[in-house]
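Asker: Just to be clear, the model below is a prediction. Sequence and coordinates:
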Amino acid sequence: MTSAASDNPGNRADALPKSWNPSEVEAELYERWVAAGYFAADATSAKPGYSIVLPPPNVTGSLHMGHALDHTLMDTLSRRKRMQGYEVLWLPGMDHAGIATQTIVEKQLAVDGKTKEDFGRELFIDKVWDWKRESGGSIQWQMRALGDGVDWSRDRFTMDDGLSRAVQTIFKRLFDAGLIYRAERLVNWSPELRTAISDIEVKFEDVEGELVSLRYGSLNDNEPHVIVATTRVETTLGDTAVAVHSEDPRYKDLIGTTLEHPITGRQIPIVADDYVDPEFGTGAVKITPAHDPNDFEMGLRHNLPMPSIMDERGRIIGTGTEFDGMDRFEARVKVRERLAAEGRIAAEKRPYLHSVGHSERSGEAIEPRLSMQWWVKVESLAKAAGDAVRNGDTVIHPTSQEPRWFEWVDNMHDWCISRQLWWGHRIPIWYGPEGEVVCVGPDETAPEGWVQDPDVLDTWFSSGLWPFSTMGWPDSTTELQKFYPTSVLVTGYDILFFWVARMMMFGTFVADDHVLTAGKDGAKQVPFKDVFLHGLIRDQYGKKMSKSRGNGIDPLDWINSYGADALRFTLARGAQPGGDLSVGESHALAARSFVTKLFNATKFALMNGAEPGVLPDRTELTDADRWIIDRLEEVRAEVDSAFDAYEFGKACEALYHFAWDELCDWYLELSKVQFAGPRAESTRIVLGNVLDAVLRLLHPVIPFVTESLWRALTGGASVVIADWPQATGIATDDTAAQHISDAQRLITEIRRFRSDQGLADKQKVAAKLIGLDTAGLTELHDSVANLARLTEPGAEFAATASVEVRLSGSTVTVELDTSGAVDLDAERRRLEKDFAAAEKELVTTTAKLGNEAFLAKAPDQVVDKIKGRRGIAEAEVARIGARLAELSGK
């Protein structure tokens, strides 16, 4: 400890504000870190590499609680590894979000009565780029507010030239390998957006519909007919068969025959298919292959015609009926009315609650539609993605999520990758005048006069390349050599199947690419070594946050109200592998209180000259000193183990309880006595060292307050680049630990006794501590007296009360003189009020337990609970009654 600090210990405390106000310091601290280059990764460094790529948020997006959780956990991992001596790359970026971004710009054009067609493809794309430069990416400044330690110099965008080159490269490789093909299949179609959309962009909602039972064939009950039920009666126009189960006796004679279509008059076959459940409804289903996924599969099995009866806007076409040109929902009503007029409705329409897919972007009901699209053949890619986990090349945390992973990749369907948009990576397929098809690579040119495919790729196609395209692939780069494969992917379990699966498929497809294996013994590379899956954020009542429920929380509101550290600690403290977490205002308030407690404790320590230094020999330390040092080491080991296992909540709980309960509530209080005694110097060093380590351990989770406190405590440049605490290798002093445990019990029991006696918390009472020497607590006499608000007895001391406290090896007797310390009248009134409440509880619970009718009906756990309440009430009546009797005798 320096002499300057000893002579004027308030110097470093004065460097801190009077109180912690996050809004006044967080932004400045963050920009200081960025300016100092602390987050910039050096690919040529000799340090071991550690890398995380940020799941790219949409360029149209803003920070929500899910992002805040993701970012907090990634930043925690990155900051800790940086302190552990790794060269850390946390690479940021954004996704071009094809549908969402194009929709925003189209809506802006619509304000002026314009459409994208008025501008043409090239001019419209220019307008999208203009919007991206001016308005896109607001999430970036929100990331800074949260404290994200990303390498901004490597910020990437999925439409960057380099990433576009990667997209074109892998498309051609997959195409040349026969893994990309064009085919007419059923897709999720958005009539409003006029494009196919991915499964992840479809949200299923329960909808109040109507179930219509309609009659095919003859209206004469004695002639061939079947009755089918549907919620989408308009699709009847596209029916090409009716299916029944092959073993259903009701329809055996009809299988192989035909019936007249109830509207078009066409003859349609009755086919046998074991997909049909004979126990459901009438046991007969209509088949519309071009507008229902299950019907499509049956249509393939039975070689049925597949007429599309809706155009890209969801309007009826090509049926040759009066319904052509109608919107699908208008047609639903009109078709039912005609069927009813012709006597084809076999039963009254009835309400029917069923699940309907809706577009996440437009909110409309999705229309299954037969459409010519580009597809990825996923069988071999999915198998490789599954094998990477089976072989241990990639480890999923928690392992309980592995079965879900295998269930998905082992049963994956081919992936529709084309979108009918203008904004995005255009499919690199060109068509010649004679129908020729060529896939053009990034260094190739299409033949003159050929026409490029108008569609663009699914956004998930480019984001599936994110772990290696962001580092320069397909070119050989120092980043790929240093930081690939990435160390861990942090994301929610809800997108395990969509984004994670795509990255694993593409990553394993290029696993033996020489630019990825160079310098790595030629071994195949996976995109990430670990996949950490956290749960979803729910509100304080356990309900999923959503706009419709109105229970969402804007993380920026919490940052403004409580500070980024409080938000981060709330999220990290609740995060466990695979488990959902509930958060509410009470959690944020508790986290803010913890940050404030840490600030006040450190400021107190600085005012008393605490400063890290070389510890004296352990023989020169007090029991309290040795105990807190040993507990710190135990907590450090627990925190390291938890972080290594991605158990963020466990690490935060350990640090919270150590810092609050043991360091602040006990050691700081014990140190107040030591500061006034001969051990003051060593106490300052011990406290300084413990605070130094605690601030470093907490820094990855709460970086702002720990930065301010650590710099004031140590005078160091920044805790961001400080070393992570290491194991001391010193054996734990069990005797010191037992002595402190005994002292804590003794102090707690004295405090409880004082409360029972009605003594005010700050009221000091003369007392004798008998048996401290036998208990080994002589050294702690002054600390016990100070914390229990006891004073030395004078010559006239006369004990009016006593309490015996059984400790680990002996009993300590505390004799107190409470005369004059208690307002007897006030204490009697308080006790009488408590006594009446306890008596009332005793009467109530006794009556319930004496009610035979109640006991006969009540569950055992309810009865046990009431018995417990009665037991507590009995004890309180006895305790308070005894105290009242004691007061009456005085």
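Answerer: Cool, the structure landed.
Asker: alpha carbons only for contacts and neighbour counts from here, please
Answerer: Will do.
Asker: For V812, which non-adjacent residue is closest in space?
Answerer: Spatially, and ignoring its direct neighbours in sequence, V812 is nearest to G771 (4.8 Å; CA to CA, 6 or more residues apart in numbering).
Asker: Let me see the contact set for the one you found.
Answerer: Each residue near G771 by CA atoms under 8 Å, 6 or more residues apart in numbering is listed here: 810-813.
Asker: Please repeat the previous calculation with a cut-off of 7 Å.
Answerer: Applying CA atoms under 7 Å, 6 or more residues apart in numbering, we find G771 in contact with 811-813.
Asker: Over to R626?
Answerer: 733, 736.
Asker: how about a cut-off of 10 Å?
Answerer: Residues in contact with R626 (CA atoms under 10 Å, 6 or more residues apart in numbering) are 618-620, 632, 686, 732-737, 740.
Asker: Identify those among those that sit within helices.
Answerer: Among the contacts of R626, DSSP state H puts 632, 686, 734-737, 740 in helices.
Asker: this is the other structure I want to compare:
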Amino acid sequence: MDKNYDPAEIESRWYTQWEDNGYFRMGMEGDAYCIMIPPPNVTGSLHMGHAFQDTIMDALTRYHRMQGHATLWQPGTDHAGIATQMVVERRLAAEGTSRHDLGRDAFIEKIWEWKAESGGNITRQLRRMGASVDWERERFTMDEGLSEAVTEVFVKLHEEGLIYRGQRLVNWDPVLKTAVSDLEVESQEENGHLWHFRYPLSDGSGHLTVATTRPETMLGDSAVAVHPDDERYQHLIGKTITLPLVGREIPVIGDDYVDREFGTGVVKITPAHDFNDYEMGQRHGLPLINILNDDASLNDDVPEKYRGMDRFDARKAVVADLDALGLLDKVDDHRLMVPRGDRTHQVLEPYLTDQWFVKAQPLAEPAIEAVESGRIRFVPENWSKTYFEWMRNIQDWCISRQIWWGHRIPAWYDDAGNIYVGRNEDEVREKHQLDAGLALRQDEDVLDTWFSSALWPFSTLGWPANTAELAKHYPTSVLVTGFDIIFFWVARMIMMGLKFMDDVPFREVYVHGLVRDASGAKMSKSKGNVIDPLDVVDGITLDALLDKRTAGLMQPKMAEKIAKQTRKDFPEGIPQHGTDALRFYFAALASTGRDIRFDTQRLAGYKNFCNKLWNAARYVDMTVEGIDLSDDGEIETSVADRWIISKLQHTEATVNRHYAGYRFDLIAAELHEFVWHHFCDWYLELTKPVINNADNPAARRGTARTLVRVLETVLRLLHPLMPYITEEIWQRIGPLAGKQGETIMHQPYPVADPSKADPAAEADIAWLQQCLLGIRQIRGEMDIAPGKPLDVLYQDESADDVSRLASMGPWLNALGRINSLEPAGDNPPECAMAVAGSLKLLVPMAGLIDKDAELARLDKQIAKLEKELAGAAARLKNPSFVEKAPAEVVEKARQQADAQARTLNELKAQQDKIRAL
């Protein structure tokens, strides 16, 4: 084995071999285990959230593959309708043309060309992260098979009356000029105003004052509402007001929705431009008056003065005109939630338009029952409450989008406005017996991207055909997803799976948290805190990171802000950590449902863990060289051998139990503890006295065999989380342990054998560890060199202590650097003492330390530390520092002061012990 661990060289080499040999191919023999990858958007690249999620899915897939299951991790990407169209439109704009110049068919060809050119970025990242997906089965939501499934579902739902075309309010992006899903709405709190206007009562008896944050919408008001129990206004219900600037008479209505405490307790109702108003309008039969064009300018249903105005210009004009009429009562500053499109960042409008909808309630009822009955289990279980809350209040789903890229809606129109739905135009003509000369035009809209991804668990397996893989792998085993798409993807997959496969799409839903930056903020490009997982894996210089984060930013101030934060977070860039370290880091933080704060310092600790494993493997490889490891001949196992084997059984049982509960954090903790503490820190040291004793070849063989067999088992335990380094080491250690096969991933996953548990050996080694730690503590407290031999006395020994001193004396002497170990007698000299149970270990200090010199040294250290601590305390008491300095700077100062205080107490305790000698 090479002296140094080089992740880049190992990772690039092994993934190619795995893929070329077809190790990831779908299994068809044995119990099925299937995971569907949440298809990332083909437009971009994977971020840390994807890397976290993919680590979990790959660990589960590798774990079950090693258990002998017929595994399938299904890969693929989503066509991401709006996002992809925007990318290609920007490219066309840079070339001085547009999609309208090209026409629909040519534009779609351009998108397919772009996908072929840039679509490999995600697959490249997945490969670097070690994803063991079946690449031969890679799917795309716009490929031929999945498009056929989409059409089939649309037609069947329409035939059952579960898809219809109607006019309703939708989220409308006036830049893209399309409806968008709720998931594509980013609502954020912003500064705004609350305008108070007087609406005159039609009978001249006074006025009602309404408050609004969108004055321009008053041109489309259909009513004014008050709470029916509000004594201030009860007598006005049923009267009318004359809408200023418009002159239309509209009623005063009573509705429980009105909040008596907000504003004046009177609200204007604009059913065509507010979702809550729409619902109120439906209850009271109010007219829907749409005042906007698709670009959010005002249309011809408003007074002529405002026609063609941009909505925000119209807002200013309406306010000015009402003020001129003496109807502006007052204007308050107001913080409000503003809905913006996640692609364009423009303010979205509730917009009344003809769209295609899925009637959701009939589909939701069996989907609710599937979770209530336990056919689908959420992990953690509390996310089922989120699921139920949305599903029990579900609204019809708008599935049409006014863009060109996507699955075109399979509906045709004649000149009379009749709608015909079918799989293609020929089927439509035959089904409805239409005359060959009747002109038909297909609907221009495409389906919401979430419509096709809702079919992902069965469309990727070949549905609507009855394929062998569909029969084998549906329902899938588990869905791994973030909580933010429970509504938009998870719920819809459940509804569609139950409808078209008559079974749930997955048995369990593991909901993980989000990956945030070190300060807890959500990662976003606008904040400049997004981290490419491959930059962590391979490393990146500060200059390259700055270039990447500020590329394409038009605003110099934003670029400088991002650059400043980047220099602060990564002053020396990001060093190379390797894939295995990043994956183990993700696992260690994957507690159920909690968000992860990305911390490069903790990540560095897992790079050290990889180095620790590598160096341990090199030690084992060199140590057993020349020793007969076969089953022939005499073998003797030591108490240390029996102890590590016993500890291994506990680790195997614990890890398997935690896989069943999706507790990757506990899996990582258990494996880290065994490898670092039990195996490397203790067992490897315990093997040296045995291996170095040539007089007992049977014991040497027993320990050598235990070394390679325990290490080989550890590699299999670690493999799902750390595939590269374990494969590399296993190729060397596996054959030494008698294992046959081309790859570790096809070896069986370790299972505990209770018969190998050895409580007596564990008790003996625990006693030895106590003794050695006591001796080491004395060395540390008294500043005695680790290699300096010590004379040790003991007293208050029990019968067990005497037995263990005899049997384990060689280990105690060798590992404790003990020159002699004898009873203390009745009058021992001045000693430092450690305790192991009832046993006292005494180290005579005569000749080991110069008591006066040591006290003088400690006095000097204590004085220096007290001065520093006083300065830190004064700084933390200074209001100008505590209140004005950044919170993280203040917290760091507190932590430093706490650490100094702890060190000071330790030095004083050490000083007291020396004085007592």
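Answerer: Cool, the structure landed. This is a predicted model, so every value here is computed, not measured.
Asker: what's the TM-score here?
Answerer: The TM-score (TM-score structural alignment, normalised by the length of structure 1) is 0.89; 833 aligned residues with a CA RMSD of 2.9 Å.
Asker: And the strands in the stretch 351-500 of structure 2, which stretches?
Answerer: Assignment of strands within the stretch 351-500 of structure 2 using DSSP state E, counting those that start in this stretch yields the ranges 377-379, 397-398, 400-401, 411-413, 419-421, 441-442, 446-447, 476-482.
Asker: could I get these as a markdown table with mean neighbour count?
Answerer: Listed next are those as a markdown table, based on neighbours: other CA atoms under 10 Å:
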| stretch | mean neighbour count |
| --- | --- |
| strand 377-379 | 19 |
| strand 397-398 | 24 |
| strand 400-401 | 27 |
| strand 411-413 | 19 |
| strand 419-421 | 19 |
| strand 441-442 | 14 |
| strand 446-447 | 22 |
| strand 476-482 | 21 |
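Asker: For H207 of structure 2, find the nearest of those.
Answerer: strand 397-398 (39.1 Å; CA to CA).
Asker: residue contacts, the counterpart of R705 of structure 2 in structure 1?
Answerer: In structure 1, R705 of structure 2 lines up with I685, judged by TM-score structural alignment. Shown in contact with I685 of structure 1 (CA under 10 Å, 6+ apart): 1, 609-616, 625, 691.
Asker: Over which residues of structure 1 does stretch 373-390 of structure 2 lie when aligned?
Answerer: Under TM-score structural alignment, stretch 373-390 of structure 2 corresponds to residues 391-408 of structure 1.
Asker: contacting residues around that stretch?
Answerer: Contacts of stretch 391-408 of structure 1 (CA under 10 Å, 6+ apart): 382-383, 385-390, 410, 412, 487-490, 493, 496-498, 500-501, 504, 524-534, 576-579, 645-647.
Asker: Make a markdown table out of the contacts of R626 of structure 1 and add neighbour count.
Answerer: Converted to a markdown table, those look like this (neighbours: other CA under 10 Å):
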| residue | neighbour count |
| --- | --- |
| R618 | 11 |
| T619 | 8 |
| E620 | 12 |
| L632 | 22 |
| V686 | 26 |
| T732 | 15 |
| D733 | 15 |
| D734 | 13 |
| T735 | 13 |
| A736 | 20 |
| A737 | 19 |
| I740 | 22 |
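Asker: Kindly indicate which of those residues lies nearest V376 of structure 1.
Answerer: Comparing the contacts of R626 of structure 1 against V376 of structure 1 with CA to CA places L632 closest, at 54.0 Å.
Asker: so what's the aligned partner of the closest one in structure 2 up against?
Answerer: By TM-score structural alignment, L632 of structure 1 lines up with L648 in structure 2. Contacts for L648 of structure 2 (CA under 10 Å, 6+ apart) come out as 642, 654, 671, 674-675, 678-679, 710, 713-714, 750-753, 756-757.
Asker: Now restrict the contacts of I685 of structure 1 to buried residues only.
Answerer: 1, 609-613, 625, 691 (16 or more other CA atoms under 10 Å).
Asker: What does I291 of structure 2 correspond to in structure 1?
Answerer: In structure 1, the residue matched to I291 of structure 2 (TM-score structural alignment) is I309.
Asker: is it true that its match touches E367?
Answerer: No - look at I309 of structure 1 against E367 with CA atoms under 10 Å: they stay out of range, at 11.4 Å.
Asker: Overlap in contacts, the two.
Answerer: With CA under 10 Å, 6+ apart, I309 of structure 1 and E367 have common neighbours 291, 328.
Asker: quick revisit: in helices, which of the contacts of I685 of structure 1 appear?
Answerer: Short answer: the contacts of I685 of structure 1 in helices (DSSP H) are 625, 691.
Asker: Return the member of the contacts of I685 of structure 1 nearest to Q108 of structure 1.
Answerer: The closest of the contacts of I685 of structure 1 to Q108 of structure 1 turns out to be L691 (CA to CA; 54.6 Å).
Asker: dump the residue contacts of the closest one.
Answerer: Applying CA under 10 Å, 6+ apart, we find L691 of structure 1 in contact with 598, 601-602, 605, 610-612, 632, 659, 663, 685, 697, 709-710, 713-714.
Asker: For the match of I291 of structure 2, list the residues it contacts.
Answerer: Neighbouring residues of I309 of structure 1 by CA under 10 Å, 6+ apart: 234-239, 288, 290-291, 315-319, 324, 328, 369-370.
Asker: rerun at 8 Å
Answerer: By CA under 8 Å, 6+ apart, the residues touching I309 of structure 1 are 235, 237-238, 290, 315-319.
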